[in-house]
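Enquirer: Predicted model follows, preceded by the sequence.
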Amino acid sequence: MILSNTLVHVPFRRIAVGTVMLPLLSFIFCVVWSLIHNFQSVTATHCKVWNFLPSISSAIGSYTPQTYVWRMGIALHSAPRLLVSFMYRRYYHNLLSDSPQHQYLGTVAFLLNFIENVCLLGLSNISSSENYPAHEKLFCTFVISSSLYMILSIKIPNFVARRQLTPMERKSLRTKKTLAATSIVAVIAAAFFFLRHNWHCEPGMYSMFALSEYVVVLSNMGFHMTAYWDFNDQELVLGSIMQSTHKDEDKTPLVDSSSTPWLDV
């Protein structure tokens, strides 16, 4: 069968860039707008000490229009990000050997990524000022699932694979390793600064926690942006399916054996 009457034909590279730019631009807007218009309130803490940066929760969830911009950006990027999760599930299953324990890793990676996406949606729509316990649990689950997904994603290619990685995939893997390490270090730093702030109420300490949060979020965005290289030759195609005759099939191959169609709708 072949596609006819193609309605949409979008290179995946554009989807990858658009998916990352939505939360990135929303994040930058929320932080900058909060610093300009709500500096005193977003940097205030129970200790009443000086700080120079707002936490992400304060920047995105306490004031408008920041709340609206962030929630809209996250909502719009959620569908393509979920689509990429399914693409990676098939990608890992095709990359790993047929051994059940190796195939199981692809499923675990997908579930971790799915949980990460759901928690991101949840903590974006339930602000810390509305329901702090729920927001806190969602944020912690997001950080844990995200970190585990990063670690598993960079470990999967080390297991028995059906083929060698392409140059683009190797570049993606190197970038993943750097960003995963950066994110994990930033998570540890954020925990340290948060506890130190609560224990000693030192000036600027909460801002250091906020800065560590920024690094975690930006590393996460960059990590998911590596899909740009993993699926650089793929395209999103929407159209109607037309059955071809056996004679036509003999003349024209429908699938190029040199590439794997991870996404062909």
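Expert: Okay, I see it.

Enquirer: CA atoms for contacts and neighbours, from now on please.
Expert: Fine.

Enquirer: quick one: the helices in the chain?
Expert: 12-37, 39-42, 56-61, 66-95, 100-125, 132-155, 167-200, 205-225, 227-230, 246-251 (DSSP state H).

Enquirer: between these, which gets nearest to residue 1?
Expert: Each of the helices of the chain has some distance to residue 1 by Cα to Cα; the shortest is helix 246-251, at 8.2 Å.

Enquirer: in terms of contact count, name the helices or strands touching the closest one.
Expert: Of the remaining helices and strands, none touches helix 246-251 by 3 or more Cα pairs under 8 Å, 6 or more residues apart in numbering; DSSP states H and E.

Enquirer: centre of the chain versus that helix, how much separation?
Expert: Offset of helix 246-251 from its chain centre (Cα atoms, centre = their mean, to the nearest Å): 42 Å.

Enquirer: and if you look at stretch 234-251?
Expert: 33 Å.

Enquirer: Would you mind listing the buried residues in that stretch?
Expert: For stretch 234-251, the neighbour count (16 or more other Cα atoms under 10 Å) marks 234, 235, 236, 237, 238 as buried.

Enquirer: Please tell me how far the residue found closest to the third one once you drop the neighbours it is linked to in the chain sits from residue 231.
Expert: The spatially closest residue to residue 236, leaving aside those adjacent along the chain, is residue 10, at 5.1 Å (Cα to Cα, 6 or more residues apart in numbering). According to Cα to Cα, to the nearest Å, residue 10 stands 13 Å off from residue 231.

Enquirer: this is the other structure I want to compare:
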Amino acid sequence: MASEARYKLLYDEYDTTTFVNITFDKIAWVTVGLPFVAFIFCILYSIMYNFESATFSHCHVYNVLPSISSAIGNFSPQREIWQFAVALHALPRFCVAAAYLQYHKEVLYPWALSMSVVACLLNVIENFALIILSFWTSSNNYPIHKASFVTFIIASELYMLLAWLLNKRCRKHQRNIAESTSLKWKKRLVLFNISCIITAMYFFIRHNMWCEDYVYSIFAFFEYMVVLSNMAFHMMAKLDFKQRNLVISKSGVSLQFDR
């Protein structure tokens, strides 16, 4: 019996072995900081060193800003830097999606848990779509790039809306100050993001119909705003998980309060 007890104790210790224990402050900076820095680099480098090619459009009108697809996918070293950043941030993003699923189980009413699973799936789909559109660029496989880009936009919009609504309408626990601040910013970012998508679509259609100078650049600017507001929305995990750690152990991904 004594040997069985010792064996069980050793097994339990092994079973709860922690592989990763990191604060969400660091996770948030990694998951958002990597693509943010790469994104800004790709835009600026394309303007400085690939201006003519990056701002070229089929109507041969003058533009000053490259589209995102052109900046991140058509030139080197921008393409490689963007792909490296997206690949490096992907695993932490999946861990954050799992952490939000646990978080929603803690704070939402039981009847809303199925919607939290949908939100998690949308978050995962968004991440996969980002990976695909980054590695299958518009220059080497336009159909796959286009399909993954549309999937990314739809999944990200639905995820942001659902994540905001779940925390606005379906909570069983009162929000703390950080969570309240996060919710306010999520609402602003969702509305801003949707407004930018609508505006970008308008200028994209207008460019294709009338081929006016600078119109494609206006489209590109609002395209940037869509991506940056999406990044800012994901940065709200820093507030939602304030004073919590992301723990990866033999039993899976979990949230723990920082001690």
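Expert: Yes, it's here. Because the structure is a prediction, the values reported are computed rather than measured.

Enquirer: so residue 86 of the second structure touches residue 35, yeah?
Expert: Yes - Residue 86 of the second structure lies in contact with residue 35 (Cα atoms under 8 Å); the separation is 6.1 Å.

Enquirer: which pair in the buried residues of stretch 234-251 of the first structure spans the largest distance?
Expert: The two members of these with the most space between them (Cα to Cα) are 234 and 238, at 13.2 Å.

Enquirer: thinking again about what came up before, go through the helices of the first structure and pick out the most buried.
Expert: Mean neighbour count (mean count of other Cα atoms under 10 Å) peaks for helix 56-61 among these, with a mean of 24.

Enquirer: The second structure: matching residues for that one?
Expert: Under TM-score structural alignment, helix 56-61 of the first structure corresponds to residues 68-73 of the second structure.

Enquirer: with the first structure superposed, average distance for the matching stretch?
Expert: On superposition with the first structure, the mean distance recorded for stretch 68-73 of the second structure (mean Cα distance after the TM-score superposition for the first structure) is 0.4 Å.

Enquirer: Please convert the buried residues of stretch 234-251 of the first structure to CSV, extending it with distance to residue 117 of the first structure.
Expert: Below are these laid out as CSV (distance: Cα to Cα, whole Å):
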residue, distance to residue 117 of the first structure
234, 23
235, 23
236, 21
237, 24
238, 25
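
Enquirer: Closest one of those residues to residue 127 of the first structure?
Expert: residue 236 (34.3 Å).

Enquirer: which residues does that closest one contact?
Expert: By Cα atoms under 8 Å, 6 or more residues apart in numbering, the residues touching residue 236 of the first structure are 8, 9, 10, 11, 12, 263, 264, 265.

Enquirer: Can you report how many residues neighbour the equivalent of the third one over in the second structure?
Expert: Alignment note (TM-score structural alignment): residue 10 of the first structure maps to residue 22 of the second structure. Using other Cα atoms under 10 Å, residue 22 of the second structure has 14 other residues around it.

Enquirer: got the contact list for the residue nearest to residue 236 of the first structure?
Expert: With contact taken as Cα under 8 Å, 6+ apart, residue 10 of the first structure is in contact with 235, 236, 237.

Enquirer: gap between residue 72 of the second structure and residue 105 of the second structure?
Expert: Per Cα to Cα, residue 72 of the second structure is found 37 Å from residue 105 of the second structure.

Enquirer: Redo the contacts of residue 236 of the first structure as JSON lines? Include distance to residue 204 of the first structure.
Expert: Shown next, in JSON lines, are the contacts of residue 236 of the first structure (distance: Cα to Cα, whole Å):
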{"residue": "8", "distance to residue 204 of the first structure": "50"}
{"residue": "9", "distance to residue 204 of the first structure": "50"}
{"residue": "10", "distance to residue 204 of the first structure": "46"}
{"residue": "11", "distance to residue 204 of the first structure": "45"}
{"residue": "12", "distance to residue 204 of the first structure": "42"}
{"residue": "263", "distance to residue 204 of the first structure": "47"}
{"residue": "264", "distance to residue 204 of the first structure": "50"}
{"residue": "265", "distance to residue 204 of the first structure": "51"}
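
Enquirer: residue in the second structure matching residue 140 of the first structure?
Expert: By TM-score structural alignment, residue 140 of the first structure lines up with residue 150 in the second structure.

Enquirer: residue contacts, its match?
Expert: The neighbourhood of residue 150 of the second structure, defined by Cα under 8 Å, 6+ apart, contains no residues.

Enquirer: go with 10 Å
Expert: Residue 150 of the second structure sits next to 129, 133, 144, 156 when contact means Cα atoms under 10 Å, 6 or more residues apart in numbering.

Enquirer: Also residue 204 of the second structure?
Expert: When contacts are counted by Cα under 10 Å, 6+ apart, residue 204 of the second structure touches 198, 211, 215, 216, 217, 218, 219, 220, 223.

Enquirer: now swap in residue 173 of the first structure and tell me
Expert: Taking Cα under 10 Å, 6+ apart, we find residue 173 of the first structure in contact with 153, 154, 155, 157, 165, 167, 179, 223, 226, 229, 230.

Enquirer: do the same with residue 78 of the first structure
Expert: Residue 78 of the first structure is in contact with 19, 22, 23, 72, 84, 117, 118, 120, 121, counting by Cα under 10 Å, 6+ apart.

Enquirer: Out of these, give me the two with the largest separation.
Expert: Farthest apart among those by Cα to Cα are 72 and 84. That separation is 19.2 Å.
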